[in-house]
Structures are given as structure tokens and as C-alpha cells.
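Novice: Only the shape, not the letters, is given here:
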């Protein structure tokens, strides 16, 4: 293991350990409130989505498999969100050795990052797989060079549920295998190098190893983001250049649907995940690769990175916020999910109306007997 005294950035962070972070009211009150609200929306939304995918949809498609795994990941995120709310509200009062702080460092941190990159990979795969099938099926006579390089068996595999399960299992193994070792090293060797508060510069900035390791996921995100963007532009060009083709005319609805789905995924990546991944490299440079004169402080002053740390945490909130908005995205991505959810909610509403009407007292039933007959006829329809 590398000696921290030989690492200039480690020396700098240890020197600034006496400088405490000065969280603003936004961190102490706004972030905990938003995370609490996020828990109240993400948990029931993803539970409902998971129920629809697993119990209400009889004919499962590969897209349903991908969205099911995305719901499972979001559900894990929703369960962890209350700990984040407590961390921002109480982190300045905890010691780094306290059990709540250890839970955040060893349990919450890896789950949060696993959720973010699982969602990025699954959403990108959904966009690219639909794009690939669309281009091949709507232009079989002259497929593009990229499509012609892929074997025919690959396109048939895209329509199989077993292949989708294999893709999701591979993505989980890749993300967990890549993130867990880094977060374990961070929580055990970097964040706990000194006795201090839980919400501290050491915890929020990490060390050199975790910072360098985070560069690869950042690069991966931008590669995937550009792939989704290129696929959308290609679909538009493909549609415009082939509008008069009879095959395209007969498949106009499919082209429009795939184009809309890619747009939805691109919007989610842009609004929720792009700002955080743009700022993260800047934050790493500020935290570890600036001259020590820019980080000098005394025990009576706030840490120079306090404002940047708060900005990082607010951008991270946008990335976590996606777990609450994904159920809305499912409505736009999958028609079967939309229909089954409407049917489930409508049946529950009608069932509550029937229970309320038939569960009344005998006197009330006699007074509104005709209304019950009308209601029961409405249910039978």
C-alpha cells in the first residue's frame, strides 16, 4: 500500500484536515428535504413499475427485461436515499468512526455509483439496440457499413429474452466488479485517514486512487452519450433520405417511435447525468492537482473547496433524481407498460369505488340502491 506521506495530494488533504467544511443552509436543509421527497416518489414509482413488469405483462420482450433491471437498480437507490438525507443533515455532527457514517461510506456510496452506471449502460444499450434493428429492417437492400459488419445471428439475438438477460447479467458484473473495489479502497484507506467529522474534506474529495479511478467511468459516459447522440442523428438522416422509399413509408410509425425513444433517453442523459460528469473532472483537478497555495487555510476558516463540494453534491442530486423520473420514462418508452399501468390503476380505482359503495351501512345502501346498480353495470363494462 502506498504511504500517504509520499503522496503530495494526500499531504495536502491531511494538512487541510483542520479546515472544516462550512455547509450552507442549502446543504443542511434543502438537500435533505429533496432526498426525502425523492424517497417518497421513487420507492412507490419503482415498486409499481416492477410489479407491472413482473406480474402484469404476460408477453415479455427484451425491452421489458432491460427496464425491469433498471427498476431493480432504482429500487435499491430509493432504499438508500434516506441515508443520504440524514448524512447531509447530520454529517457535521457525526464522527467518522460513528456507525451511521460508516454505513454511508461502506454501504451507500457503492450502491449509488452502481445505480448511476448501470442505468447509463442499460439506457444506452436500449437506444443502440433499437437503432440497430430499425436501420437493418427499414433498409435491407442497402444496409449501412456498420450494420453489414455485424453477423446476422446478432440481430436475431436482439429479439430474444434470454439474450437480454445475458446482457443485463454482464452489465451488472462489469459495473459491480469495477466500482466495488474502488469504493472499498476509498472508504477504508482514503476517507478514514484521520479522526474528523463525517462530512469533511477527506470524505468529500477522496484520495488520489479513487480520483484517478473515476476518470474511466467519466470517459465511458461521454463515449456512450455520443453514441446515443450519433444514433439519433443517423435515424433522422436515414428517415429524411428515404422518405419516398416504400419500405420506409410503411414503417413510418416504427421510425417515429424509435426516434422518440432515443430522444427520451438522450434527454434523460443530458438533464440528469451530463452536468455531473462535466463538473467531476473539474472538481478532481481543483481537489488534487492545484498548487498548495490555493488550498492554504487555517483552523478558523472554511475549507477553500466548500463551495465546489456543495456544487458537486447538487449535481450528484440530479443524477440520483433520475431514479424517481424513470417510471415516467417507461410510459414513453414502452406502450405495453403504459397500457398495463393504466389498466392496473383503473381497476384499483374502480375496486375502491365498489368497496366504498357496497361497504356502507344498510340504511345508506337502501337509500342509494339504484346508484349501486348503475355502478356495478359500469364495472362490468
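Specialist: Received it, and whenever you're ready, just let me know what you need. None of these values were measured; they are calculated from a predicted model.

Novice: When you work out contacts or count neighbours from here on, use the C-alpha atoms and nothing else.
Specialist: Will do.

Novice: isn't residue 82 right next to residue 33, touching?
Specialist: No. Using Cα atoms under 8 Å, residue 82 makes no contact with residue 33, being 9.8 Å away.

Novice: Strands along the chain, start to end?
Specialist: Counting by DSSP state E, the chain has no strands to list.

Novice: Now do the helices in the stretch 51-200 of the chain.
Specialist: For the stretch 51-200 of the chain, the helices defined by DSSP state H, counting those that start in this stretch occupy 62-90, 99-103, 109-138, 145-149, 152-157, 161-185.

Novice: In addition, the following structure is provided for comparison:
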């Protein structure tokens, strides 16, 4: 059992490190390409930029999770609240921006018109502000989190919610319900509805690009479900177990704790795969990145040729002097 525990701990820690190393440069690259593009940003570009910001900020909390896997929470109460707040706020905003992208794709493909596009550009930044405000508001229960030693563990501290006001079970069920509704069920419903109608429209159109867009949409929804559904299902079981709606069992408690750690890593993996799904798969983004890289390469070549000419002039001058 000890060897299995060590292998699982090391494996989970390595997975978290890999996710961190992929998510940080991936989201930075996507944000950089979108931000310096000379063309007018579409609503999807705006939502994608804010999505990369949310995923980037969420990825910054991964090293803390990796340390927790190895030796528990060692960073104190303040960092427990701060890291939990950052994770929860960007957990909500990331998923809500995915829903915003699905709505924008629906409007562009199903209700395409110039007047609608201009209105969407005007509203997209307002929508982004509302999403960030809602995400931060939904993350406020993170201030209930504290670092403490659970009764069944004499060695390691954990960072988890402690409800000292009122009935702890009621608080936990209410907050978890908000998490499941606004962090999974509602965005998933929006995505499935918007993309289903969009796919229905694409099926009645011809062209390689339309059918490629349909395949990308299907992949986006499947990856979202694979990454997030196990986490939310495990969290629901944990909520029912803590609320004593499921008979308490020590073996089940340990199994749920392990499942939460594993499914949390799967959910975090979504933050590094988002740039691939929404950017690198998209032909428009690849063209933008190619143009930017070509422009940067030309600038470097021009600066290099200027430097070589200046050095040759200096060399000629020195030969003339001597």
C-alpha cells in the first residue's frame, strides 16, 4: 500500500507539473497573438482573450496543488484564502467564457448579419466585465477556507472550507449547489443548446470549412465533458457524504478524497488544452500567428542587415585609419 501511495503521489505531482508547463506558455501565446493583432477583434476573439487570462491565472495555482499532494498545505491561512479565491474565480470565469464563445458562434453562423456583428462587438466587452464580476462574486465563499488538521490526519494540514456560522452542512450544500449550477450545468446547457442549433445549420450547408467547424465544435463539447464531468460527479458524492445523505464509511471517504485529487487534475488539464482547441485548431488563428511570426522574422532580418552594414562601414573606416 505504501508503494502504491508513493507511486500515485509522484505520478499526480508530475501530471500537475506537466499541465502547468503546458498551460502557462500556451495561454500566453494565444493572448499575445490576439492582443497585437492589427485587425478588429471579433467577440469570439475578445472572449478567447479573456478565457486565456482566466486559464493562465488558474494555472498559477497548480504549483500549490502539486505541493499539497506531496506534503499537505504549508502556506498558512492567508495564502489558503487567496489561492482558493484565485482558483474559484477563474474556475467560474473560464467556463462562463466557454459558454459565451458558444453563443457567439451560434449568432455568427445561424443569425449572420452586419448589424448584429456590430452590436456584438459593442456588447462583448460589457459581457466580459459581467462575467468577471459574476465569477468573483461566486468565488467569495473561498474566504471560508482555512488551513487546519482534520481529525483523521495527525500530520498534514489541508486547505478547505470551515463554516463556523450557522449549520455547516447547509452552507456546504448551498455553496456546492452554486458551484455545480453556475460552474457546470448552466454553461453546459448553454453550450449544448447553442452548438446543437449551430450544427443543425452547418449540416444544411456545403463546404469543407463548415464541416471542419462542426468537427471542432463536437471535439470542444466532448473534451469539456471529459475534463469537468468526473470532477463534478465526485464533488457531488463528496457533498452527499459530508451532508450524511450517504452512510459514512472510512474506506469510501478515502476513495472519494483520492478521486477528488485525480479528477481535479483532469479539470485543470482543460486550462492547457483550451488554447489548442480554440486557437491552434482554428485556421484564422493560425494565419494570424503565421503573419506575426513572418513580420517578426522580417524585422529581425532587417535589423540584422542594418547591423552588418554598420559593422562593415566601421571596418572599412578602421582600415582607412590604419
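Specialist: Nice, I can see it. Values in this document were obtained by computation on a predicted structure and should not be read as measured data.

Novice: TM value for the aligned chains?
Specialist: The TM-score (TM-score structural alignment, normalised by the length of structure 2) is 0.77; 295 aligned residues with a Cα RMSD of 3.5 Å.

Novice: for the helices of the stretch 51-200 of structure 1, which one sits closest to residue 303 of structure 1?
Specialist: helix 62-90 (16.9 Å; Cα to Cα).

Novice: So what angle separates the directions of that closest one and helix 109-138?
Specialist: Using axes from the mean of the first three to the mean of the last three Cα atoms, to 10 degrees, the direction of helix 62-90 of structure 1 lies 150 degrees away from that of helix 109-138.

Novice: Where in structure 2 does helix 62-90 of structure 1 fall?
Specialist: Here helix 62-90 of structure 1 aligns to structure 2 at residues 43-71, judged by TM-score structural alignment.

Novice: what does stretch 213-232 of structure 1 contact?
Specialist: For stretch 213-232 of structure 1, the external contacting residues (Cα atoms under 8 Å, 6 or more residues apart in numbering) are 117, 120-121, 124, 127-128, 131, 182, 259, 262-263, 266, 269, 277, 281.

Novice: for residue 271 of structure 2, what are its contacts?
Specialist: 23, 55, 56, 58, 59.

Novice: how much does stretch 83-103 of structure 2 stray from structure 1?
Specialist: After superposition onto structure 1, the mean distance of stretch 83-103 of structure 2 to its aligned counterpart is 1.4 Å, using mean Cα distance after the TM-score superposition for structure 1.

Novice: if we can go back for a sec, quick one, which of the helices of the stretch 51-200 of structure 1 gets closest to residue 306 of structure 1.
Specialist: helix 62-90 (13.5 Å).

Novice: List the buried residues in that closest one.
Specialist: Residues of helix 62-90 of structure 1 classed as buried by neighbour count (16 or more other Cα atoms under 10 Å): 62-78, 80-90.

Novice: With stretch 73-81 of structure 2 instead?
Specialist: So stretch 73-81 of structure 2, judged by 16+ other Cα under 10 Å, has buried residues 73, 74, 79, 80, 81.

Novice: tilt between the biggest helix by length in structure 2 and helix 43-59?
Specialist: Criterion DSSP state H: the longest helix present in structure 2 is helix 283-321. Following the same axes, to 10 degrees, one obtains 80 degrees for the angle between helix 283-321 of structure 2 and helix 43-59.

Novice: any chance of the contacts of residue 271 of structure 2 in CSV, plus distance to residue 37 of structure 2?
Specialist: Shown next, in CSV, are those (distance: Cα to Cα, whole Å):
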residue, distance to residue 37 of structure 2
23, 21
55, 20
56, 20
58, 25
59, 24
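
Novice: Can you tell me which of those is nearest residue 309 of structure 2?
Specialist: Taking Cα to Cα as the measure, residue 23 is the one of the contacts of residue 271 of structure 2 closest to residue 309 of structure 2, at 41.4 Å.

Novice: Without its sequence neighbours, what residue ends up closest to the alignment partner in structure 1 of residue 28 of structure 2?
Specialist: In structure 1, residue 28 of structure 2 lines up with residue 47, judged by TM-score structural alignment. Take residue 47 of structure 1 and drop its neighbours on the chain: the residue closest to it by Cα to Cα, 6 or more residues apart in numbering is residue 75, 7.1 Å away.

Novice: pretty sure that neighbour contacts residue 49?
Specialist: No. Contact criterion Cα under 8 Å: residue 75 of structure 1 and residue 49 do not qualify, at 9.9 Å.

Novice: Looking at the helices of the stretch 51-200 of structure 1, spot the one closest to residue 8 of structure 1.
Specialist: Distance to residue 8 of structure 1, taken as Cα to Cα, is lowest for helix 161-185 among the helices of the stretch 51-200 of structure 1, at 18.5 Å.

Novice: Could I get the buried residue list for the closest one?
Specialist: Buried-residue list, helix 161-185 of structure 1, by 16+ other Cα under 10 Å: 161, 163-164, 167-168, 171-172, 175-176, 179-180, 182-184.

Novice: now, which of those sits nearest residue 311 of structure 1?
Specialist: residue 183 (21.2 Å).

Novice: Alignment lookup: that closest one to structure 2.
Specialist: Under the alignment defined by TM-score structural alignment, residue 183 of structure 1 is paired with residue 142 of structure 2.

Novice: quick one on the thing from earlier: make a markdown table out of the helices of the stretch 51-200 of structure 1 and add distance to residue 28 of structure 1.
Specialist: Shown next, in a markdown table, are the helices of the stretch 51-200 of structure 1 (distance: least, Cα to Cα, whole Å):
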| stretch | distance to residue 28 of structure 1 |
| --- | --- |
| helix 62-90 | 5 |
| helix 99-103 | 16 |
| helix 109-138 | 19 |
| helix 145-149 | 51 |
| helix 152-157 | 50 |
| helix 161-185 | 25 |
